[in-house]
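1. Structure here, sequence nowhere to be found:
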């Protein structure tokens, strides 16, 4: 058995006929080979992109055999082509290369802090695992989440302020002035309705 104690090469006999050697009193596989899971045989060592016949030949972590050794589903091959990196499932997942983020998340990048974040010009609204374009007031939209201004909604395909709100002077924020002005207008109407009859009586009596 590979890893077992030995004194001579013959102590390391393998039923498959694959040669094994006694090295420093321990049975080892020949060069470019590694032991199988239970140590009863030596298997060819194959790295990423190398031709293979079984998954056990692929020694890169999270790789499998598909004619050649390649990364498993939900993993990407590193830029150095020497490892398989986990693809991100959501914004904020850890990363070391941009491709980990873009595989499933679209308009993202791997930040200097080492996590997936939206590209400039895009924003993320939890719990969505998607980056939406930054669309301001008056811009064309398809979803409320695309409207980057707080309290804005996508109405008739346009980012607009929600009910009871109006854009500020710079058209960059939604304010509550509309409700305030409505209340002020209502108060003025009430005051006028009370004052006008008295004004008419005063004018009538003075003539």
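-> Structure received. Being a predicted model, the structure only gives us computed values, none of them experimental. Numbering: from 1, shown residues only.
2. going forward, measure contacts and count neighbours with C-alpha atoms only.
-> Will do.
3. For stretch 97-115, measure first residue to last.
-> 9 Å (C-alpha to C-alpha, to the nearest Å).
4. And that stretch, what's buried?
-> 97-105, 107-111, 115 (16 or more other C-alpha atoms under 10 Å).
5. now that stretch, how far from the centre of its chain.
-> Averaging C-alpha positions (C-alpha atoms, centre = their mean, to the nearest Å) puts stretch 97-115 7 Å from its chain's average.
6. go on, stretch 17-26?
-> 48 Å.
7. quick one, longest helix in this protein?
-> Counting residues, the longest helix in the chain under DSSP state H turns out to be helix 177-206.
8. Mind giving me the packing neighbours of that one?
-> Judged by 3 or more C-alpha pairs under 8 Å, 6 or more residues apart in numbering; DSSP states H and E, helix 177-206 is in contact with no other helix or strand.
9. adding another structure so you can compare the two:
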């Protein structure tokens, strides 16, 4: 009965080996194919092994000690491999990954972190993440000089207050406030939307807030959102911030990128822009003889030019012509 069990174990081991070789799988077996009478028979082939299931009248097989895995090489050779730490001797990636995580590999018979990964202070390998990029733990946030940042709200950032990511994203520099001297744009990132121009200033397209602590987006069109009037007047001459929208003061209207005094039909004017809100209406209303007038035959309810108005103008013109002719 014992012999049957023994041969069954050997048969299963052979089957597993053949299966693994066929499908490219690594084999980790409980016992080797190597027979033995004494522990020394096994140790001379691979340390951390012993002779298993042997006695005075029975030949055993070499087996790995607890904590070590067996890699069957052939019928006369095997190796018992245990976990290996960073820079420790290894033969298989598996040995390194047991301690260093899946981000480790066995390279030139020594464990190391894979390319794109690094060793953290806890003795494990982590994927390297740049400052500002997504992270899972502090271990991802590697910086130059074997320093580390911190994973905060899912992104790598500098550890200490007033530190900001340098332009290389693998080191930190002391941040500067608006108006303070600086050497590169990275130093100014304590305040969003800034750049370094000798000192930290608002970037193009932004204006300094009234309290001089933030940079606000400058409006480029009338009715853009705003918090302060400077946002409107930066690119829209004469515009003011009213109810969080860039508009013109009462009695003025937006024309192109500036506020123009408004003049209704029949009112005095100095330019056509005063009579119309946009250049496309210049064929409808014009400033003629110092007065805003509808162009003959043009209709625009918005501007106050309609058929009745044009008819009235035509009728008045006709009456004047008739009277003038009779006088002559």
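-> Happy to help now that I have it. In this text the structure is predicted, and so the values were computed from the model without any measurement.
10. Give me the subset of the buried residues of stretch 97-115 of structure 1 lying in helices.
-> Per DSSP H, the subset of those in helices is 98-105.
11. export the residues you listed to CSV and tack on distance to residue 35 of structure 1?
-> Output for those, formatted as CSV (distance: C-alpha to C-alpha, whole Å):
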residue, distance to residue 35 of structure 1
98, 35
99, 33
100, 31
101, 35
102, 36
103, 34
104, 36
105, 38
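12. Let me know the closest of these to residue 57 of structure 1.
-> Minimum distance to residue 57 of structure 1 across those is 25.1 Å, recorded for residue 100 (C-alpha to C-alpha).
13. Excluding chain neighbours, what is closest to that closest one?
-> residue 87 (4.3 Å; C-alpha to C-alpha, 6 or more residues apart in numbering).
14. Next up, the contacts around that neighbour.
-> 74-76, 99-101, 103-104 (C-alpha atoms under 8 Å, 6 or more residues apart in numbering).
15. What's the match for it in structure 2?
-> Aligning on TM-score structural alignment places residue 87 of structure 1 opposite residue 218 in structure 2.
16. go on, residue 30 of structure 1?
-> So residue 30 of structure 1 corresponds to residue 160, using TM-score structural alignment.
17. gap between its match and residue 176 of structure 2?
-> To residue 176 of structure 2, residue 160 of structure 2 is 14 Å away according to C-alpha to C-alpha.
18. Compare those two (neighbour count), which wins?
-> residue 176 (23 against 11; other C-alpha atoms under 10 Å).
19. Checking my notes, the more buried one in a strand, right?
-> No. Residue 176 of structure 2: not assigned to a strand; according to DSSP: H, G, I helix; E, B strand; the rest coil it is coil.
20. Need the counterpart of it in structure 1.
-> Residue 176 of structure 2 maps onto residue 46 in structure 1, by TM-score structural alignment.
21. close enough to count as contact, that match and residue 55?
-> No. Under the criterion of C-alpha atoms under 8 Å, residue 46 of structure 1 makes no contact with residue 55, lying 9.6 Å away.
22. between those two, what contacts are shared?
-> By C-alpha under 8 Å, 6+ apart, residue 46 of structure 1 and residue 55 have these common neighbours: residue 69.
23. which of the buried residues of stretch 97-115 of structure 1 lies closest to residue 130 of structure 1?
-> Of these, the one sitting nearest to residue 130 of structure 1 (C-alpha to C-alpha) turns out to be residue 105, at 5.9 Å.
24. Residue 93 is in contact with residue 104 of structure 2, correct?
-> Yes. Contact criterion C-alpha under 8 Å: residue 104 of structure 2 and residue 93 qualify, at 7.1 Å.
25. Comparing these two, which shows the higher neighbour count?
-> The neighbour count for residue 104 of structure 2 versus residue 93, taken as other C-alpha under 10 Å, is higher for residue 104 (28 against 20).
26. which residue in structure 2 lines up with residue 76 of structure 1?
-> Using TM-score structural alignment, residue 76 of structure 1 lines up with residue 207 in structure 2.
27. Could you double-check that that match lies in contact with residue 219?
-> No. Counting by C-alpha under 8 Å, residue 207 of structure 2 sits too far from residue 219 to count as a contact (9.7 Å).
28. Common neighbours of the two, please.
-> 231, 234.
29. okay, now residue 205 of structure 1: neighbour count?
-> 8.
30. and if you look at residue 198 of structure 1?
-> 11.
31. likewise residue 86 of structure 1?
-> Residue 86 of structure 1: 21 neighbours (other C-alpha under 10 Å).
32. Now it. Nearest residue, chain neighbours left out?
-> Using C-alpha to C-alpha, 6+ apart and skipping residues adjacent in sequence, the residue nearest residue 86 of structure 1 is residue 75, 4.5 Å away.
33. and that neighbour, how far is that from residue 87 of structure 1?
-> The gap separating residue 75 of structure 1 from residue 87 of structure 1 is 5 Å, by C-alpha to C-alpha.
34. which residues are common contacts for the two?
-> With C-alpha under 8 Å, 6+ apart, residue 75 of structure 1 and residue 87 have common neighbours residue 100.
35. Show me where the stretch 151-300 of structure 2 has its strands.
-> For the stretch 151-300 of structure 2, applying DSSP state E, counting those that start in this stretch gives strands covering 155-157, 163-165, 172-174, 194-197, 199-202, 206-208, 215-217, 240-242, 245-247, 252-255, 258-261, 285-288, 291-294.
36. the helices in structure 2, which residues?
-> 2-23, 39-43, 93-100, 229-233, 307-327.
37. if I look at the match of residue 30 of structure 1, how far off is residue 175 of structure 2?
-> 11 Å.
38. now residue 205 of structure 2
-> Counting by C-alpha to C-alpha, the gap from residue 205 of structure 2 to residue 175 of structure 2 is 22 Å.
39. got it, and residue 232 of structure 2?
-> Using C-alpha to C-alpha, one gets 29 Å for the distance from residue 232 of structure 2 to residue 175 of structure 2.
40. Map residue 248 of structure 2 onto structure 1.
-> Under the alignment (TM-score structural alignment), residue 248 of structure 2 maps onto residue 118 of structure 1.
41. Hmm, its match is touching residue 108, no?
-> Yes. Counting by C-alpha under 8 Å, residue 118 of structure 1 touches residue 108, with 4.3 Å between them.
42. And for residue 123 of structure 2, the neighbour number?
-> 13.
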